[in-house]
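A.B. asks: Prediction below, plus the sequence it came from.
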Amino acid sequence: MTSNPPLPVRPTRTAQPGFPWQHFSMRFSSTPRGARLARRLAGERLDAWGIPYGSDAHHTLTLIVAELSANAVSHGRVPGRDFRLCLSAEGTTLRVEVTDTRGEKVPTLVEPSDALDGDGGRGLLLVAALTDRWGWYPCADGPGKTVWAVLEVGTT
């Protein structure tokens, strides 16, 4: 008599996840539609990694992905070139990286009072306020830059 092996059980989600090393990377078109798709796929990936939809960490991370992707489309766009989204998780650390192909336009954090006067400029203030650290570096393998943000999840 043969028996079937047991089906895998989906792990129980906890409020303070400890991630094994996870990585996700994908290129998207430098369009508003590409930025939306990046945010949606990031949300699905985070849920699969144990950061459930509706949690504070999920909302925060998808907002960060949305902002950095929108910046890549608005300020880092070169016609015909894509932007890349990379997500990685290890331990309780989650990292978001968005790479575009426009290296001469570097991100700058404006003063909160200056951001209130104009139509834009508040996105990186949000990223700075919601993450533990953020920054950017020029691409070593071609034109462009990578803007990154790190969030420690479950370390309250």
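C.D. replies: In hand now; what should we look at? Residues are numbered from 1 along each chain as shown.

A.B. asks: Please count neighbours and contacts with C-alpha atoms only from this point.
C.D. replies: Will do.

A.B. asks: Which parts of stretch 61-75 count as buried, going by neighbours?
C.D. replies: Within stretch 61-75, the residues scored as buried using 16 or more other Cα atoms under 10 Å are 61-73.

A.B. asks: Take this one as well and set it beside the first:
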Amino acid sequence: MTCLHLPPVPASVGDARRWAALLLPSDLRDSAVLVLSELLTNAVTIATGDRASGAEDIEVEVFVDPADGHVTVAVTDPSDQPLPPAPVSVEAGADHGRGLLLVDALAYDHGWFPRSSGGKCVWAQFRRAAAPRRTGPRRPAAQPAGCA
């Protein structure tokens, strides 16, 4: 697992994309970087509202499984606000609301969980081989450990 701490500001999204692109296998890079960008944009948007109250940095994790090359990306933000369900559709003229649809379309699996220390972790997994989506628990097989 590789971890990056970033301030909850819009410029952090580009920093995280460039950082993650160097760590990811080429066949999963584009999808994983795009999804990471969506997850981090959501975290920055949520944390920006908390910034005046001393919001913590956002943690970005990338885990490439050495056995099979599968990838898990995760973003931890200081907000306890739960992740909304992905919408079934979005109006054509809407400015927002497509991020979770994109995550659902590109990731093998994804979800979120509250952190025991506060905040939440939102994650997405990418598989090298085509495989049916998992059912059951909403935590990844290789659960993000959280940055120290």
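C.D. replies: Structure's in. What do you need? Please read these numbers as outputs of a predicted model, since none were measured by experiment.

A.B. asks: re earlier: now, the buried residues of stretch 61-75 of the first structure that are in helices?
C.D. replies: Those of the buried residues of stretch 61-75 of the first structure mapping onto helices are 61-73, per DSSP state H.

A.B. asks: and of those, the nearest to Gly123 of the first structure?
C.D. replies: Nearest to Gly123 of the first structure, judged by Cα to Cα, of those is Glu67 at 6.0 Å.

A.B. asks: Under the alignment, what does that closest one map to in the second structure?
C.D. replies: Under the alignment defined by TM-score structural alignment, Glu67 of the first structure corresponds to Glu38 in the second structure.

A.B. asks: Which helix or which strand is home to Val150 of the first structure?
C.D. replies: Secondary structure assignment for Val150 of the first structure, by DSSP states H and E: strand 145-152.

A.B. asks: any idea where the strands of the first structure begin and end?
C.D. replies: 19-28, 83-91, 93-100, 133-138, 145-152 (DSSP state E).

A.B. asks: want to throw the ones you listed into TSV with distance to Arg77 of the first structure and mean neighbour count?
C.D. replies: Converted to TSV, those look like this (distance: least, Cα to Cα, whole Å; neighbours: other Cα atoms under 10 Å):
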stretch	distance to Arg77 of the first structure	mean neighbour count
strand 19-28	11	14
strand 83-91	8	20
strand 93-100	7	23
strand 133-138	15	16
strand 145-152	11	22
